[in-house]
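1. no FASTA, just this:
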C-alpha cells in the first residue's frame, strides 16, 4: 500500500482522493500522536489555516471536527499563507498547526500539511505514526473534554507585522507589482509591501475559490512580466497558491528565479555577517552557475535531494541560516521555520533598495548555465542507479563537459519516469548531451 503522506503532506483531488472522511481521520490521528505527553489538566491546542480553494471550506470543517472530537482546542485562522500558519503555530505556542492547500496545483486539488510544535515540518517517522494511528480504534472525547473552536481575527495582522519587522528598513521609492496567484497571499502580500513603503500594484488578488493559480502566480510569469512593463515597475514578485514560494521579474522583463534570489540574499547576508557558517543550502537541481558564483565568493554550498523538507533538515542539522530551491522556496531560518514567499520578496527588495541597483543588475551575481531537462517515461526507474551501461554513459558525458557542465540522472519520486538533466556552457551542447543520455536510459532501462 502506498504511503499516504507525500513529500509535502497529503494531497489529491478534493472530494475524490481527499475526502471529508479522510481529512477527519487524519486530523483525529494527528491529534492523538502530536499531543502525547501533554501534561495532565492541560488542553492541547491546534491552529488551522487554508488557502481560498472552494474545497478548503468543507475540508476545514472536517479537520476542525476531527481535532475537536479528539479533545483539541482549535483556533481557526481562515485564509492565510502556509508560512503564516507555521509562524502562528510557533508564536501562539500551539501544539501543532494544520494548513489546507495544494500549493501551485490547480483548484480541484487540495492538501493537508501539518506543522509540529514550533512550526516545524514533521519528520517522516512522525507522519508514519499518524498514518498508523488512523487504523486504530479510539474513543472520542466527550462532555467537558471535547475541544472548543474559536476564530482568530488577528492572525493576518500578526503575520504581516512579523514579516515587515524582519526587514529592518524601508522600501520607499520602489514600485512593485505583486502577483498573488488568486491565492492565500491576496489579502496579506500587498498590505505587507505597502507597510514597508513600496508603491504596490496587485494582480491575481481576487480569489473566488476556483481561480487559484489559473494563468497567474509563480507558474505563469508572463502575466507578471506584462504587468511590470505596463506599469513601469522596478520589480515584480510572484507567489504560488499558498505563498511559500517567490519568483521575481526585473524591470526589463527578465525572470529572476530561486537560484538567483538565493545568490543575492547569500551575498547580502555574508556582508552583514548573518550567513551562518558562510554556507548556503541548495538542492541537486540548483544551477551550476549558482554554485560557481558562491565558490568564488567564498561561500560553501551544501547540496540536498530535491524537496524543501530536505533543505530544512540540512539547515537544522548544520545550523545554517539560508537555503532553498530553484522553484522559489527560500528559507530564511532566522525569521521563519519554512519557505516564506512574502518574507523572501521583502528581503529581495531590501537588497535592491540598499544597493541602489536594478534587480536585473543584482541578478547578475550568477551566470545561469543553460539547463536541459528531459523526462524519460515508461522505463524501470528502480534500475537507474545499477545499470552499467548508464553509469558508463554518464561518466563519459561528465568527462566531456568538464567543470563547465554537469549531469544529473534522477528517478522521479512520484511518477514512473527518469529525469535527465544536463547543464553546459552552450545550450546546444546541453541539449545534445541530454538527448544522448535519454536514449541510453530508454535502451538500458526500457
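-> Nice, thanks for sending it over. Worth saying up front: this structure is predicted, and the values here are computed from it rather than measured. Residues are numbered from 1 along each chain as shown.

2. CA atoms for contacts and neighbours, from now on please.
-> Fine.

3. Quick check: residue 144 vs residue 73, distance?
-> Distance of residue 144 to residue 73, computed by C-alpha to C-alpha, to the nearest Å: 11 Å.

4. Kindly report the same for residue 240.
-> Relative to residue 73, and taking C-alpha to C-alpha, residue 240 is found at 30 Å.

5. Have a look at these two and say which one is more surrounded.
-> Comparing residue 240 with residue 73 by other C-alpha atoms under 10 Å, the one with more neighbours is residue 240, at 30 against 22.

6. where's that one relative to residue 294, distance?
-> As judged by C-alpha to C-alpha, residue 240 and residue 294 stand 27 Å apart.

7. With residue 261 instead?
-> The value you get for residue 261 to residue 294, if C-alpha to C-alpha is used, is 13 Å.

8. These two: which is more packed in?
-> When residue 261 and residue 294 are compared for neighbours, residue 261 comes out ahead with 27 against 22, by other C-alpha under 10 Å.

9. which element is that one on?
-> Per DSSP states H and E, residue 261 falls inside helix 258-272.

10. Residue 443 too?
-> Using DSSP H and E, residue 443 falls in helix 427-445.

11. Can you list the buried residues in that helix?
-> Under the neighbour-count criterion of 16 or more other C-alpha atoms under 10 Å, helix 427-445 has 429-431, 433-435, 437-438, 440-442, 444-445 buried.

12. for stretch 349-363, same thing?
-> Across stretch 349-363, burial judged by 16+ other C-alpha under 10 Å covers 349, 350, 351, 352, 353, 358, 359, 360, 362, 363.

13. Quick one: end-to-end length of that stretch, please.
-> So stretch 349-363: terminal residues 12 Å apart, C-alpha to C-alpha.

14. who's in contact with it?
-> Contact partners of stretch 349-363, identified using C-alpha atoms under 8 Å, 6 or more residues apart in numbering, comprise 167, 169-171, 174, 234-235, 250-252, 254, 256, 260-261, 263-265, 268.

15. since we're on the closest residue to residue 259 other than its chain neighbours, how many residues are nearby?
-> Closest residue to residue 259 apart from its sequence neighbours, by C-alpha to C-alpha, 6 or more residues apart in numbering: residue 326 at 4.8 Å. When neighbours are counted by other C-alpha under 10 Å, residue 326 registers 21.

16. alright, now check it against this:
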C-alpha cells in the first residue's frame, strides 16, 4: 500500500466513508501502535484528543481498540485543541499523540492527526511506515499484554495553564473587551476560560457544540458574524478560532479581519525589535502574500517559504533553528511556546501586544497592503489527475509568462480535499482575473 491515506495533515475524509471508517481507524490505531512498540518493551502509551464532531465518539473508540490491541495504554483527553495534544504527548511521556479532527472542515468530515513523542507532527517517512503496516498482518499483543484505557479529566486545564504562562509576567488583560469565537469546536470551554482568567472582559461565540455545528457560520473560516458582533458590542478585538483551535483570525475594533500573514508580520516585527526572532527569519508557505515578503524585506528580515501545510513550516523551522512561522490561513507557530500551530496562543500574544503598547487592534494588525490575490478551487474526482494533462500544462506555462515580473502563479492539489487550488497574485486586477479564469477553465475542461 502506498502513502495514499495520509495527506498534508494526517488522514481526512467524510465520516463513515473510506478512508474515515471505524474499520480503517481501528487498523490505523493498531498499525501506529505496532510502529511505536517496535522495541517490544512494555508501558507504551498514547494520548487521544478530539474536537466536537459527532463522529468523534466512533473514531475515539475505534482508535482505542486498535492501540490497546497492540499493547498500548490509552489516555483519553476528550475535547481539547490540537496543540493541547502536542503539549500533553510530551508532558505525559507518551510515545504518540492523536487528534481526531478535520480542523476547519464541516461536521460530516473527520480526520486523524499524529504527534510523535517530541510533540511535533509525524514526518512523511513515519506516516509512510505506518501505512505500510496497514497493508499486512498487524501482530496483536498477547492476551496478558493488551493495553488499558483511561480518561484524563484535567487535560484542558493543563493546557490552559501553559497558555497563560506565555503572557509576560505582570501583564494582565484588564480593560480589554474581547470577543472569542470558538467555532463550536474543541476550544469552546478552554478559550473563554483562559481569557477570563487573564483579566479580559470576554464575549463568547460558538460555544454551544451539538456535534453538527462545528465551523458552521462561525470560526476562522466564516468571520462575518463575529465581525458584526465586535462592532455591535463595542469590543476592542475579536479572536476567531477554527474547529480544532490551531488556526486564528483577528478582527479589529472596526470589524476588519486580519489573516495569518498580517498576524505574522506583527509578531515578526515585535520579536525582531526585542532581538527574539532567530536568524531574522519568518517561515511561511508559498501561499503567503507577496506583500508580507516585501514588508519583511523592508525591515532587513527574510521570508523562508515552504510547501503548504503547517507541518512543513515546522519542519523548516526546526531545520533552520527558527522560532516563528505559519500560514496565511491562520496557523501561527511559535516554537518558543508550542510544537504546532496554536490559535489561542497566537490570540493571547496579540492581546499581550495590545496591553503592552496601549494601541488599538487596528493600529497593530494591519501591517502591510496585500498584493491582490485571487484563489479559485476546482473539485475533481479522486484518482483523476487533471494537472498532468498536456493542455493544462500548456495553459499554465502561458499564464506564468503573462505574469512574469508582475506577480506569481501557484497551482496545487489540496492535501485535505479533492480540489485543485489555482492562486495568483498581481497588482493588475484585470490580468489577475484573466490568468486565474484561464487556468480554471482549462482544468475544468480536462475534468
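-> The structure has been received and is ready for your questions. Being a predicted model, the structure only gives us computed values, none of them experimental.

17. still on that earlier bit, and the residue nearest to residue 259 of structure 1? What does it align with in structure 2?
-> Counting by TM-score structural alignment, residue 326 of structure 1 lines up with residue 328 in structure 2.

18. Identify the residues contacting its match.
-> Residues near residue 328 of structure 2 by C-alpha under 8 Å, 6+ apart: 259, 260, 261, 284, 285, 287, 288, 289.

19. Count the neighbours of the aligned partner of residue 260 of structure 1 in structure 2 for me.
-> In structure 2, residue 260 of structure 1 lines up with residue 262, judged by TM-score structural alignment. When counting by other C-alpha under 10 Å, one arrives at 26 neighbours for residue 262 of structure 2.

20. got it, and the one 10 residues further on?
-> Here the count is done by other C-alpha under 10 Å, and residue 272 of structure 2 has 18 residues near it.

21. isn't it right up against residue 281?
-> No - applying C-alpha atoms under 8 Å, one finds residue 272 of structure 2 not in contact with residue 281, separated by 9.1 Å.

22. Please, where are all the helices along the stretch 151-300 of structure 2?
-> 155-165, 190-197, 224-232, 260-273, 290-297 (DSSP state H, counting those that start in this stretch).

23. Next, format the ones you listed as JSON lines and append distance to residue 20 of structure 2.
-> What follows is those, written out as JSON lines (distance: least, C-alpha to C-alpha, whole Å):
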{"stretch": "helix 155-165", "distance to residue 20 of structure 2": "26"}
{"stretch": "helix 190-197", "distance to residue 20 of structure 2": "27"}
{"stretch": "helix 224-232", "distance to residue 20 of structure 2": "31"}
{"stretch": "helix 260-273", "distance to residue 20 of structure 2": "29"}
{"stretch": "helix 290-297", "distance to residue 20 of structure 2": "37"}
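
24. among those, which is nearest residue 408 of structure 2?
-> Residue 408 of structure 2 lies closest to helix 290-297 among the helices of the stretch 151-300 of structure 2, at 8.7 Å (C-alpha to C-alpha).

25. What lies in contact with the closest one?
-> With C-alpha under 8 Å, 6+ apart, helix 290-297 of structure 2 has contacts from 261, 262, 265, 302, 303, 367, 368, 369, 370, 371, 425.

26. ok, which pair from those residues is furthest apart?
-> Distance extremes for those: the farthest pair is 302 and 425 at 19.5 Å, using C-alpha to C-alpha.

27. The two: which is more packed in?
-> Neighbours per residue (other C-alpha under 10 Å) separate residue 302 of structure 2 from residue 425, with residue 425 holding more: 27 against 19.

28. so what corresponds to that one in structure 1?
-> Aligned partner of residue 425 of structure 2 by TM-score structural alignment: residue 423.

29. Kindly report the same for residue 186 of structure 2.
-> Per TM-score structural alignment, residue 186 of structure 2 is aligned with residue 184.

30. Then residue 343 of structure 2?
-> By TM-score structural alignment, residue 343 of structure 2 lines up with residue 341.

31. Please look at its match and residue 245 and confirm they touch.
-> Yes - shown here, residue 341 of structure 1 and residue 245 form a contact pair, counting by C-alpha under 8 Å, at 4.4 Å.

32. Between the two, which has more neighbouring residues?
-> A count of neighbours by other C-alpha under 10 Å puts residue 245 above the other of residue 341 of structure 1 and residue 245, at 31 against 27.

33. what touches both of residue 261 and residue 294 of structure 1?
-> Common contact partners of residue 261 of structure 1 and residue 294 (C-alpha under 8 Å, 6+ apart): none.

34. Make sure residue 80 of structure 2 is actually in contact with residue 187.
-> Yes - counting by C-alpha under 8 Å, residue 80 of structure 2 does reach residue 187; the two are 6.2 Å apart.

35. which residues do those two both contact?
-> Counting by C-alpha under 8 Å, 6+ apart, the shared contacts of residue 80 of structure 2 and residue 187 are residue 244.

36. Of those two, give the one with the bigger neighbour count.
-> Set side by side, residue 80 of structure 2 and residue 187 show more neighbours around residue 187, with 31 against 27, by other C-alpha under 10 Å.

37. gap between the more buried one and residue 97 of structure 2?
-> On the measure of C-alpha to C-alpha, residue 187 of structure 2 and residue 97 of structure 2 end up 18 Å apart.

38. Then residue 252 of structure 2?
-> 35 Å.

39. and these two? which has more neighbours close in?
-> Legend: neighbour count by other C-alpha under 10 Å for residue 252 of structure 2 and residue 97, higher for residue 97 (30 against 23).

40. Quick check, residue 339 of structure 1 in contact with residue 240.
-> No - assessed by C-alpha under 8 Å, residue 339 of structure 1 is found out of contact with residue 240, at 11.7 Å.

41. which parts of stretch 46-64 of structure 2 are buried?
-> Applying 16+ other C-alpha under 10 Å to stretch 46-64 of structure 2 flags 46-56, 58-60, 62-64 as buried.

42. Let me see the contact set for the residue nearest the centre of structure 2.
-> Centroid check for structure 2 by C-alpha atoms, centre = their mean gives residue 246 as the closest residue, at 4.5 Å. Going by C-alpha under 8 Å, 6+ apart, residue 246 of structure 2 touches 81, 82, 83, 103, 330, 331, 332, 340, 341, 342, 343, 344.
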